[in-house]
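Peer 1: Okay, sequence plus prediction incoming.
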Amino acid sequence: MTVDRLTLPDRQPALRVVPMPADLNQNGDVFGGWVMAQVDVAGAIPAMRRARGRVATVSVNSFLFKQPVSVGDIVSLFAEIVRVGNTSVTVRVEVFAERNYAHPVVVKVTEAELTYVAIDDHGGKRTLPAQ
């Protein structure tokens, strides 16, 4: 498999994290579920900002694992709003791993699109505030 030489996007990540040994599956790679959880957290950040309050994940529209994540990778998650409805916000999340400190390389490991719904204090849907 060839690895494209990439650089990180020229913007701030929504989240940056380093997986630990407890995050590994039986094959020595980071659990896909761990990556999915980080994507959900990263995607919720711009959704909460746009909603000016609580949101709940309502759907995972797409999720593509492109490369495995390893212990020690610096995982950067970049999130941007791609669609806004009356009560919902759809966010695209791209995940990159910086690895091999001696000869650094950046690889895109995951991309996803999730939809969040704005919720009130009782967990019910609410209309998004005007921008």
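Peer 2: Here it is on my side, so go on.

Peer 1: From here on, just use CA atoms for contacts and neighbour counts.
Peer 2: Noted.

Peer 1: Show me what counts as buried in stretch 23-33.
Peer 2: Residues of stretch 23-33 classed as buried: 23-24, 30-32 (neighbour count, 16 or more other Cα atoms under 10 Å).

Peer 1: now the strands for the protein?
Peer 2: Secondary structure of the chain (DSSP state E): strands at 15-17, 55-65, 74-84, 88-99, 105-118.

Peer 1: one more structure, for comparison:
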Amino acid sequence: MLEPRGELMLRTLAMPADTNPNGDIFGGWLMSQMDIAGGIAGKQRSFSRVSTVAVESMSFHQPVKVGEVVCCYAELMHVGTTSMRIKLEVWKMNMPLNQTRSKVTEGIFTYVAIDENGRPIPVDRTEKS
């Protein structure tokens, strides 16, 4: 597959402060970017706050280097009563050298729609706040 699946939710630049001891971007930093992107997608779908409750799977395909542009794409896979499963893909671009993209990692995250007290609420409520 040469093209990302889903909607672009987040684009950022990999910086030196985000590296592991090998000089590559730390996997935990990538996971946090995915969580932010998934949270944005979940919030857009539920019109409410969301909380991450699970990361089903995650696969790393290639490292990210400092200076590469990191793009997170989200695809809604399933909507339950209070939860949403969202597939997230991270792609990188080495700019300004070229505009080619390559997949870095992917994973499935589950989010729950919550109210102002942190309690689960239906994703598809009749009233949107």
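Peer 2: Perfect, thanks for sending it. Please read these numbers as outputs of a predicted model, since none were measured by experiment.

Peer 1: TM-score, when you put one on top of the other?
Peer 2: Comparing the chains after superposition, counting by TM-score structural alignment, normalised by the length of the second structure, produces a TM-score of 0.89; 126 aligned residues with a Cα RMSD of 1.9 Å.

Peer 1: re the thing from before, got the buried residues of stretch 23-33 of the first structure as a markdown table, with distance to L6 of the first structure columns?
Peer 2: Listed next are those as a markdown table, based on distance: Cα to Cα, whole Å:
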| residue | distance to L6 of the first structure |
| --- | --- |
| D23 | 25 |
| L24 | 25 |
| V30 | 21 |
| F31 | 23 |
| G32 | 22 |
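
Peer 1: residue in the first structure matching M9 of the second structure?
Peer 2: When the first structure is aligned by TM-score structural alignment, the residue opposite M9 of the second structure is A14.

Peer 1: Same check on S59 of the second structure?
Peer 2: With TM-score structural alignment defining the correspondence, S59 of the second structure maps onto L64 in the first structure.

Peer 1: Count the neighbours of its match for me.
Peer 2: The tally of other residues near L64 of the first structure (other Cα atoms under 10 Å) stands at 11.

Peer 1: okay, the strands of the first structure, which one's buried deepest?
Peer 2: For these, the stretch with the most neighbours on average is strand 88-99, a mean of 24; neighbours defined as mean count of other Cα atoms under 10 Å.

Peer 1: got the angle between it and strand 74-84?
Peer 2: Regarding strand 88-99 of the first structure and strand 74-84, their directions subtend 160 degrees when assessed with axes from the mean of the first three to the mean of the last three Cα atoms, to 10 degrees.

Peer 1: counterpart of I74 of the first structure in the second structure?
Peer 2: Aligned against the second structure - with TM-score structural alignment as the criterion - I74 of the first structure pairs with V69.

Peer 1: and if you look at V106 of the first structure?
Peer 2: So V106 of the first structure corresponds to R101, using TM-score structural alignment.
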